[in-house]
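# sequence unknown, structure follows:
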């Protein structure tokens, strides 16, 4: 098992559900193809952006907690940089990996002093 990470990415609000599903499936595929494990995949949904970005005022937020190696991190970074439908992404290291807890409990637990990747 690699290190634990959490990524939050924001998909443009105008993107159709089928395309959002394809983006989410690709993220899962990248993680699993590199022998990573998805611990949590949560579609938070449509939210207002804190400030306008690329003429967008809303975005569809997705949170994923996973284990991975550096190769997976690089592949995810490359994928998000070439995917025009993703406004922003932030990947942080989890200080500890919690297993066998409810999704709500994990979502409420924020890592302390995260390190940025990507």
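Alright, I've got the coordinates. Bear in mind that the values here come from a model prediction, so they are computed numbers and not experimental data.
# going forward, measure contacts between C-alpha atoms and count neighbours the same way
Will do.
# Pull out the buried residues from the longest helix seen in the chain.
Across the chain, the helix with the greatest residue count (assigned by DSSP state H) is helix 17-33. Of the residues in helix 17-33, those buried by neighbour count under the rule 16 or more other C-alpha atoms under 10 Å are 20, 23, 24, 27, 28, 30, 31, 32.
# One more to weigh against that first structure:
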């Protein structure tokens, strides 16, 4: 099973309701494509290192998920790219060491 880490930034002009609906839509997209979310963190509103689309800040989120679906990363990146409320995103494959116990 492959593990991924997705960090994305949403526009600072969104209301709390709109933020929640965008995050929920991303979660649903992962779940619909055989992904399993095991961590979701809301980092809150933070300043950007440089202006992006004339915005100086944005709402940061982190989602860790795992999947066996090879195409999920591409599907997710395509949808994030065409969503106007997403300023930036980074989807990375990570290596997780799992403890394996020997059977005696």
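Noted; the coordinates are in hand. Quantities reported herein were computed from a predicted structural model and do not represent experimental measurements.
# Quick one: residues in contact with the longest helix of structure 1.
For helix 17-33 of structure 1, the external contacting residues (C-alpha atoms under 8 Å, 6 or more residues apart in numbering) are 11, 37, 38, 66, 68, 72, 75, 76.
# Measure how far that helix is from the centre of its chain, please.
If you compare the mean C-alpha spot of helix 17-33 of structure 1 with that of the full chain, they lie 10 Å apart, counting by C-alpha atoms, centre = their mean, to the nearest Å.
# Follow the chain on from that helix and name the next helix or strand.
strand 37-53 (DSSP states H and E).
# Which position in structure 1 pairs with residue 90 of structure 2?
Residue correspondence, TM-score structural alignment: residue 90 of structure 2 in this structure matches residue 90 in structure 1.
# Let me know how buried residue 64 of structure 1 is, in neighbour terms.
Counted by other C-alpha atoms under 10 Å, the residues lying close to residue 64 of structure 1 total 20.
# List the buried residues in the helix or strand it falls within.
Element membership for residue 64 of structure 1 (DSSP H and E) is strand 56-68. Residues 58, 59, 60, 61, 62, 63, 64, 65, 66, 67, 68 are the ones in strand 56-68 of structure 1 that count as buried (16+ other C-alpha under 10 Å).
# do you know how far the residue of structure 1 most remote from its centre is from residue 87 of structure 1?
Largest separation from the mean C-alpha position in structure 1: residue 55, at 21.9 Å (C-alpha atoms, centre = their mean). When distance is defined by C-alpha to C-alpha, to the nearest Å, residue 55 of structure 1 is 10 Å away from residue 87 of structure 1.
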